[in-house]
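Colleague: one predicted model, sequence on top.
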Amino acid sequence: MSGTHPAELFQPLGQDDPATVGGYRLAAVLGAGGMGKVYLSYTLGGRPVALKVIRPEFSEDPEFRRRFQQEVRAAQRVQGLYTAPVIDFDTEGAQPWLATSYVPGPSLAHAVARHGRLPLRSVLLLTIGVAEALHVIHAAGIVHRDLKPANVLLASDGPRVIDFGIARAADATSLTSSGVSVGTPAFMAPEQASAGTVTAGTDIFALGQIIAFAAIGAPAYGDGNSHAILYRIVHEDPDLSALPAELRPLVTRCLSRDPAGRPTLTQVIEMCHALSPAPLRQGEDWLPQAVAGSITERLQLPEPERTPPPQPTAAPTPTELSAPPQPATAPATAPAPASYPLQPPAPAYAPTQSAPAAPAMAPGHPTPPPGYQTTPPGYQTSPPGYAAPGHPTPPLHQTGYPPAAPRSSRPKGLVIAGAIVAAVIGVAVIGSLLPDGSAKSGKTSSSGSRGSGTNSGAAAGESPGPTSSGSQNQKRPDPTPASYQGVNITANYQVMLADNPPRPASGGSSGVLYNHGDFYYYFDSLFGDKQVGTANGKLVVLNNAQKGSLETCRAETRYTEKIKLDQLTDGSEVCVLSDAGHIAVATYRGKSDAKDASNYITVDLTIWRNAEDPKKH
């Protein structure tokens, strides 16, 4: 790596860092956070990408994996001018990862720490850009949940919001429920800090924090330990004494403790234009010169390492051919691996009369519909970055660099020992399958040997009998139920049973009927249809004589996916079984008054998480 790159920008790969991820050769470490590590890599055409690898602790949680897949697919729909788009991902591998376009600019946190607060015009343009980014993110059905200065990058043509929605995937995993918080305390909204309902308004509060931080040079609720900051956010007003007077009305409204008192994103943008003495237009001069210099630093990227090309070997001489073989001897010192910082090879395109069939997609990536041609006419292979209209970009790592050589190999002694053990086991298995007259030792063997013969029969297609230990019939222990009183679910909102506590959220652009909600309340304003249902499992209304319990829900067979709201009365109990393996009893407590501006139902929830094995699709 060139010595011209500032050490804090591009860290060299360490011993624990992989050489490649998903076919991408890693060039440097960009940073690390609570959910994973971010690396610099390149596409085949040489475009830099930021590749985030999720921490192993999260990867081992099945609920996180399910949510991470949902959030990544939702994030693919976000294609705004002020966001860093997701271009590739793998949610099924040993460690999930996703790649976004690389933004050559410092974060707002880094810029303020290094150069101080921003001037008014820069703050207004920053606010407009972030507001537009949130508008696109919310339109995709995503709440950012972790909008903070470190997640706002300052590019030459405006800000870029990153990591949108990914925090939700970790919001209710075993890690978060045991004390690992998701979100940054200094920039949380009151409802988020007090485990209330997280909505798009939560991001508006964070936007107010962003404005104040950029204009003051410090968080509006001060510094200190997280508990003290969260207390001030929930119970006290922010310190805006150092905030320019022009920005106080805007920031004060955004930081309203009541979400209903916060402005919409459109209103935020309008207020910014009204505050500016000159028309606001994004351009190359939107940042102070000192901050713009940080962008230049980030354009000096380290080149990716490449495997050295094979060197031609000279033909052996007659003397070498006739010489007797010599015993191999290890060199006194192993040579250091060569490093070749070469640019990725430029792909060659050969025009042809007809395009071949579309290549198969890698696991974890969307598959094109049958007969859909992903290669533009006249090319044998798709050019880099080509994506058919309306379909996600095919996985770049399918045609990436050749796999890197493994860092270490197994000792030959272990391989030989393993082969000997495998041979002994194979002889024992074959002996157990021989006729009775040919394997007398099998008759006189201990009970453990007879069990081995049973297992061999099962491997050949027979049904294995019960074992003496009964381990195959071991019952899953019942989980401890968690109860939540007075959960208000707004019309066309849904809850996920894994959430702790359950937080109603919008179904996004696809709506709750076609989303992944475990339990939702649907209202059709045109026809007046009201119903509760699930898009991720099944449910049933219990009879008056039945008592809602885990045993009752497991024993029921009258399941459906939708229930008319007029079938429920105060105290009606509904069993909900999610495909993720969670079981709940939802006790209906009524709906909002007709005079109420909001349309919602109220339920009490008792949830047994991970009561069953997840359903495989």
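Modeller: Here it is on my side, so go on.

Colleague: hey, let's count contacts and neighbours off CA atoms from now on
Modeller: OK.

Colleague: look at residue 342 and say how many residues are nearby.
Modeller: 12 (other Cα atoms under 10 Å).

Colleague: and it, how far is that from residue 66?
Modeller: Per Cα to Cα, to the nearest Å, residue 342 is found 38 Å from residue 66.

Colleague: swap in residue 268?
Modeller: Taking Cα to Cα, one finds residue 268 at 35 Å from residue 66.

Colleague: same deal with residue 198?
Modeller: 20 Å.

Colleague: next one: residue 540
Modeller: Counting by Cα to Cα - residue 540 and residue 66 are separated by 24 Å.

Colleague: between these two, which is the more surrounded one?
Modeller: Using other Cα under 10 Å, the more surrounded residue of residue 540 and residue 66 is residue 540, with 21 against 14.

Colleague: test my guess that that one contacts residue 583.
Modeller: No: Residue 540 lies out of contact with residue 583 (Cα atoms under 8 Å); the separation is 11.7 Å.

Colleague: shared neighbours, the two?
Modeller: Residues touching both residue 540 and residue 583 (Cα atoms under 8 Å, 6 or more residues apart in numbering) are 575, 576.

Colleague: check which helix or strand residue 250 maps to.
Modeller: helix 248-254 (DSSP states H and E).

Colleague: in that helix, what counts as buried?
Modeller: Residues of helix 248-254 classed as buried: 248, 250, 251, 252, 253, 254 (neighbour count, 16 or more other Cα atoms under 10 Å).

Colleague: could you say what helices and strands the helix or strand just after it packs with?
Modeller: Sequence-wise, the next helix or strand downstream of helix 248-254 (DSSP H and E) is helix 265-275. With contacts defined as 3 or more Cα pairs under 8 Å, 6 or more residues apart in numbering; DSSP states H and E, helix 265-275 has these neighbours: helix 120-139.

Colleague: alongside the first one, take a look at this:
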Amino acid sequence: MSGVRADGGLRPLDSGDPQAVAGYRLAARLGSGGMGTVYLSYTPGGHPIALKTIRPELGEDGEFRRRFRQEVQAAQRVQGLYTAPVIDYDTEGARPWLATAYVAGPSLASAVAEHGPLPLPSVLLLLAGVAEALSVIHGAGIVHRDLKPSNVLLAGDGPRVIDFGIARAADATALTGTGVSVGTPAFMSPEQAAGREVTPASDVFALGQVAVFAALGQGAYGDGPSHAVLYRIVHEEPDLAGMPGQLAFVARCLAKDPAARPTPAEVVALCQQASPTPLRQSGSWLPKALTAQITQRVSASAALAAAPAAPPPTAPLTRPGPFAPAAPRATPPPPGATPPHAAPTATARPPHAPVHQHPAPPRPYPPYVQPYLYQPPKPKRGVGRKIAIGAAVGFALLWGAGCVSVLSNLGDSSDNGSSQAPSSSTGRHRPDPKPVSFKGINLPRGYWVRFADSPPKPVNEQNTSNASFGDGADFYYDDDPDYSEDETPVVGTAGDRVVLLDNAEHGSLATCRKVTRYAEKIHLSQLSAGSQICVHTVSGHIGLVTYRGSAGRGSPSDYITLDMTIWRNAEPASD
């Protein structure tokens, strides 16, 4: 789920988001996924950071906390040019969190989805940068385990690898209960898919997969159900048709035998040999459209940083980092007082109630920040205002009608005491919203659509392990995050309210309002051509989705085809 739009706009905090974490003022929401939610914040010196709060159910797992602590401390040793360094963290608090340097650029996944495959010079620079990042990560004793396009961010001066080491911490938890998947099937190595030992060579295999995705816009082992992709990874050769000849060495990265794969340093050398000119990272290493997008995001972050804000309640930095000054000395507690912070290496913080329990009212953004903010669709934003205006008008009409009635009685008292009601009506209901319809929408696996878009366009943004966690996922198509016995993919909505209509039920707004046998998701095995699904979104839209079919057996991509009729703002928004 990303909170950053293609035009650089940043999404303000939701009503349920904390206003601060450990003294860091949160400025915007960057995204959410299987591990937690990521926010934009700033160091006291004004450097932007990405602060990730871990999901509560993961934080409650003791083994996760132990491994998370180990991995975060190891990640502090990673100081490469192509990684997002760790700035600060807390592994002991009620809700663990981790802060890294903010990268003002899209993920490789969203960049390819929006702009298509990268040109060869960009792919070579991408591979060399990510390989160099892996060398530094492996040098710190860390295996990434989940290298994939959404964990590679595209900055103006080269790629950045994020989320290294966290997958190993998540591996310790009961993942089937949290909906978190350790490793992404399409980018797992054969040994990882088979449950064998995972080594740095596993990351090199994932790097080969990332290279194919960047150059062709699709994986080397096709799409489809997870178990089918994993079978091809373990038993079949990759499909490299269409790869430029200069990238032939990528096949070595995808060798079944880990010992046959090159090291990250060798990959850098192979990229240099394949490039007709010396590899040099610069502000023009990406296509112009992506470079402009990065510039817009930098401007949006700078605008939020300039917004005036109240000083943080406590000193935010608990550990010095590459972009952070040393933490201030803590004030010694009075005699007999209990230390408020249990972290052995952290500067103690004054005890305070968790900020997310009693959030301060959100401060309005200054006018000069407004152009950079994400603007929700106006119809959705205006529902409350329209209701309030309607109520005021209705009250005024009722009051006026009463006055007219009294004056009429006074003026016509000699006329048999009869009075005549006003001719104007006062209780008229607001009409139902007009439907908008869209035909033949192709929704790929792992993507979602937003009903406010016209037409709804498939979205797949960074930091999202499954489309069901997508930000604004009004209707998604992806693997079942609960690993149920039915192994077919699922469709659903972020609000977990969908209804599969019976053959005898006619799809309409009235029908969708009437039926209440809600389900969280619907398996593809339950659908046939013409099946209709009522969708109730958290933003108050109601949609009637008609399933038309899925991609053919020989198709290089996995997608479903849908017709959609949408009634926007048809009911109150839900939390």
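Modeller: Good, I have the coordinates. Quick caveat, the model's predicted, so the values are computed rather than measured.

Colleague: pull up the aligned stretch in structure 1 for the helix or strand that contains residue 400 of structure 2.
Modeller: Using DSSP H and E, residue 400 of structure 2 sits within helix 383-411. Following TM-score structural alignment, helix 383-411 of structure 2 has no partner segment in structure 1.

Colleague: for the helix or strand following that helix, grab the matching residue range in structure 1.
Modeller: Once the chain leaves helix 383-411 of structure 2, the next helix or strand it forms, by DSSP H and E, is strand 436-444. Alignment of strand 436-444 of structure 2 against structure 1: no match, by TM-score structural alignment.

Colleague: count of residues packed around residue 236 of structure 2?
Modeller: Around residue 236 of structure 2 there are 12 residues (other Cα under 10 Å).

Colleague: checking residue 605 of structure 1 next. Helix, strand or coil?
Modeller: Here residue 605 of structure 1 is strand, with the state taken from DSSP: H, G, I helix; E, B strand; the rest coil.

Colleague: for it, give me its contacts.
Modeller: Going by Cα under 8 Å, 6+ apart, the list of residues near residue 605 of structure 1 reads 483, 484, 485, 487, 584, 585, 586, 587.

Colleague: and for stretch 280-297 of structure 1, what are the contacting residues?
Modeller: Contacts of stretch 280-297 of structure 1 (Cα under 8 Å, 6+ apart): 5-6, 104-106, 111, 115, 118-119, 121-122, 125, 155-158, 273.

Colleague: try 6 Å this time
Modeller: Stretch 280-297 of structure 1 is contacted by residues 104, 105, 122, 156, 157 when judged by Cα atoms under 6 Å, 6 or more residues apart in numbering.

Colleague: ok, now stretch 60-72 of structure 2?
Modeller: 91, 165, 169, 172, 173.

Colleague: just those now: which is nearest residue 49 of structure 2?
Modeller: Closest approach to residue 49 of structure 2 among the contacts of stretch 60-72 of structure 2 (Cα to Cα): residue 91, at 17.7 Å.

Colleague: just give the nearest non-adjacent residue to that closest one, would you?
Modeller: Once flanking residues are discounted, residue 91 of structure 2 sits nearest to residue 69: 5.7 Å by Cα to Cα, 6 or more residues apart in numbering.

Colleague: so how far is residue 498 of structure 2 from that neighbour?
Modeller: Counting by Cα to Cα, the gap from residue 69 of structure 2 to residue 498 of structure 2 is 39 Å.

Colleague: more neighbours: those two, which one.
Modeller: More neighbours surround residue 498 than the other of residue 69 of structure 2 and residue 498, with 29 against 19 (other Cα under 10 Å).

Colleague: helix/strand/coil for the nearest residue to the more buried one once chain neighbours are set aside?
Modeller: Of all residues not flanking residue 498 of structure 2 in the chain, residue 535 sits nearest, at 4.7 Å (Cα to Cα, 6+ apart). Secondary structure assignment for residue 535 of structure 2 (three-state DSSP): strand.

Colleague: could you report the neighbour count for residue 535 of structure 2?
Modeller: Residues near residue 535 of structure 2, counting by other Cα under 10 Å: 25.

Colleague: from the contacts of stretch 60-72 of structure 2, which single one is nearest residue 350 of structure 2?
Modeller: Distances from residue 350 of structure 2 to these, taken by Cα to Cα, are shortest for residue 91, at 17.0 Å.

Colleague: and the residue nearest the centre of structure 1, which helix or strand is it part of?
Modeller: Centroid-nearest residue in structure 1: residue 68, 3.6 Å away (criterion: Cα atoms, centre = their mean). Of the helices and strands defined by DSSP H and E, residue 68 of structure 1 is found in helix 62-76.

Colleague: that helix vs structure 2, average distance?
Modeller: Superposed on structure 2, helix 62-76 of structure 1 shows a mean distance to its aligned partners of 0.4 Å (mean Cα distance after the TM-score superposition for structure 1).

Colleague: in the stretch 101-250 of structure 2, which spans are helices?
Modeller: Taking DSSP state H, counting those that start in this stretch, the helices of the stretch 101-250 of structure 2 run over residues 108-115, 120-139, 166-170, 190-193, 200-216, 226-235, 250-253.

Colleague: need the ones you listed in JSON lines with distance to residue 83 of structure 2, can you?
Modeller: Shown next, in JSON lines, are the helices of the stretch 101-250 of structure 2 (distance: least, Cα to Cα, whole Å):
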{"stretch": "helix 108-115", "distance to residue 83 of structure 2": "14"}
{"stretch": "helix 120-139", "distance to residue 83 of structure 2": "6"}
{"stretch": "helix 166-170", "distance to residue 83 of structure 2": "14"}
{"stretch": "helix 190-193", "distance to residue 83 of structure 2": "23"}
{"stretch": "helix 200-216", "distance to residue 83 of structure 2": "15"}
{"stretch": "helix 226-235", "distance to residue 83 of structure 2": "27"}
{"stretch": "helix 250-253", "distance to residue 83 of structure 2": "21"}
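
Colleague: done for today, thanks.
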